[in-house]
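Asks: give me the fold of what follows.
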Amino acid sequence: AGPVTVTGLEEESGQPDREIISLLRQMGAKIEKSPKGITACPGPLRGITKEMSGCPDLLPPLAVAMAFAEGESRLTGAARLRLKESDRLAGMAALLRTLGGRVEEEPDGLVIAGGGLRGGTAEPCGDHRLAMAAGVAALACSAPVTVKNVECVGKSYPDWWARLTEPDRAVK
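Replies: Alright, predicted model coming up:
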């Protein structure tokens, strides 16, 4: 997979989502800032442990990154994700397994064995964040990914699929 650029996310902002930048850096990702946005460059990642109570919405994309890391990663403090549009912990575990990942579900989080994802058909359980995570996973899977019920992203980001599939893979 090539680099992925995100616009509208600033390291200095008050958004909890900004923490993805420092988490990816902890995992060993090369992150570049430019006038275009923030770019995550391809490269090796290592597993980390992260307590998620302060940024639970980051669990799906972070879990995808962890599936491609070397070694084991742990996400804890996320029991409230069982009460979202879906049981987001169970849904994320199932999604990763469907794509070839190795993951254990715990009461308040996930344990993810890195090594990559191969591809397959992802069922996001009607959850917009799980569908978007499947789209991000597709960028790096070794085989195609089909995401069912793609329209569920309309709840939060109607242009998600168009942005994700732009030639430069810039997510805006």
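
Asks: every contact and neighbour count from this point should use C-alpha atoms.
Replies: OK.

Asks: look up how far residue 32 lies from residue 97.
Replies: Computed as C-alpha to C-alpha, to the nearest Å, the residue 97 to residue 32 distance reads 31 Å.

Asks: neighbour count winner among these two?
Replies: The neighbour comparison of residue 97 against residue 32 (other C-alpha atoms under 10 Å) goes to residue 97, with 18 against 12.

Asks: output the contacting helices and strands for the host helix or strand of the more buried one.
Replies: Remark: residue 97 resides in helix 88-98, with elements defined by DSSP states H and E. On a contact count with 3 or more C-alpha pairs under 8 Å, 6 or more residues apart in numbering; DSSP states H and E, helix 88-98 meets helix 59-67, strand 102-106, strand 109-113, strand 120-122, helix 128-138.

Asks: now for the ones you listed, which one comes closest to residue 23?
Replies: Closest to residue 23 of those, according to C-alpha to C-alpha: helix 59-67, at 8.2 Å.

Asks: about what we covered before: any idea of the angle the helix holding residue 97 forms with strand 102-106?
Replies: 160 degrees (axes from the mean of the first three to the mean of the last three C-alpha atoms, to 10 degrees).

Asks: how about helix 88-98: buried residues?
Replies: 88-98 (16 or more other C-alpha atoms under 10 Å).

Asks: also this sequence, please, to line up against the first:
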Amino acid sequence: MTARKTAAPAPPTSAVAADAHWAATRERLMARARPVLKLTICDDDEAKQAVHVARLAERQAKSEAERTPEDTAAQAAHRAAVTALADAQAALDAVSIPLRFQALDRKTYKALVAAHRPTEEQAEEGYEFNVDTLGPILIAASSLDGITEEDAQTYLDTWATSEAQALLNTAFGVQREERMDLGKG
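Replies: Sure thing, here's the model as predicted:
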């Protein structure tokens, strides 16, 4: 799927002529895609462990190769470890299920939150929305992989609590994903 974007109005010609740098910056700002987060699901513990072991072996081989750059055996061992790590990662990727979520535009997200007011009990606990009704809708709306509301509800109802929470956290987290740095100018 492609990233969702909205068309932006063109700046006044006089403003572009007055500040071409700002026009280029503005164009880049208007072309930004909303944030995307990925949740990777893998039930194969052996594949995960194989990547962990291969990563450790690669780090050790790299350290040895950097310590002894003239040692051709150490250099070859590092190359072999890099290949083994890539193979283990490819095997893990093959058995994993990646789910991608993209932030909704601000107005859509606010409308969804407003449409799912918290219950009295949830409001007393400090909730700003009803996570039980908003959760599956937000998962479906932000999914780049076509998860339906029905599928989302099924996952939330049947997965282990921590896994269902991870799914919810990813759908909500992408709405709050920040890619800005408020550093010194």
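
Asks: and the TM-score between them?
Replies: The TM-score (TM-score structural alignment, normalised by the length of structure 1) is 0.24; 68 aligned residues with a C-alpha RMSD of 5.3 Å.

Asks: circling back: and of the helices and strands packed on helix 88-98 of structure 1, who's closest to residue 171 of structure 1?
Replies: helix 128-138 (9.8 Å).

Asks: for the very next helix or strand once past that closest one, which helices and strands make contact with it?
Replies: Per DSSP H and E, the first helix or strand lying C-terminal to helix 128-138 of structure 1 is strand 145-147. The contact analysis (3+ C-alpha pairs under 8 Å, 6+ apart) places strand 145-147 of structure 1 against strand 120-122, helix 128-138.

Asks: residue 62 of structure 1 is nearest to which of those?
Replies: Going by C-alpha to C-alpha, the one of these nearest residue 62 of structure 1 is helix 128-138, 8.7 Å.

Asks: that closest one vs helix 88-98, what angle?
Replies: 30 degrees.

Asks: what's helix 128-138 of structure 1 packed up against?
Replies: Going by 3+ C-alpha pairs under 8 Å, 6+ apart, helix 128-138 of structure 1 lies up against helix 59-67, helix 88-98, strand 145-147, helix 160-164.

Asks: can you lay out the ones you listed as JSON lines showing distance to residue 104 of structure 1?
Replies: Shown next, in JSON lines, are these (distance: least, C-alpha to C-alpha, whole Å):
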{"stretch": "helix 59-67", "distance to residue 104 of structure 1": "12"}
{"stretch": "helix 88-98", "distance to residue 104 of structure 1": "7"}
{"stretch": "strand 145-147", "distance to residue 104 of structure 1": "22"}
{"stretch": "helix 160-164", "distance to residue 104 of structure 1": "28"}
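
Asks: out of these, flag the one nearest residue 112 of structure 1.
Replies: Of all these, helix 59-67 sits nearest to residue 112 of structure 1, with 6.2 Å by C-alpha to C-alpha.

Asks: so where do the helices sit in structure 2?
Replies: Ranges of helices in structure 2, per DSSP state H, are 13-18, 20-30, 45-67, 72-95, 106-115, 120-124, 131-142, 149-158, 161-173.

Asks: buried residues, the fifth one. List them.
Replies: Think helix 106-115 of structure 2. Buried residues in helix 106-115 of structure 2 (16+ other C-alpha under 10 Å): 109, 112-113.

Asks: same deal with the second one?
Replies: Neighbour counts using 16+ other C-alpha under 10 Å place residue 23 of helix 20-30 of structure 2 among the buried residues.

Asks: any idea how far residue 158 of structure 2 is from residue 164 of structure 2?
Replies: On the measure of C-alpha to C-alpha, residue 158 of structure 2 and residue 164 of structure 2 end up 8 Å apart.

Asks: and these two? Which one has more around it.
Replies: Neighbour count, other C-alpha under 10 Å: between residue 158 of structure 2 and residue 164, residue 164 has more, with 17 against 11.

Asks: ok, that one - contacts?
Replies: Contact partners of residue 164 of structure 2, counting by C-alpha atoms under 8 Å, 6 or more residues apart in numbering, are 155-157.

Asks: now for residue 123 of structure 2, how many residues are close by?
Replies: Other residues close to residue 123 of structure 2 by other C-alpha under 10 Å number 13.
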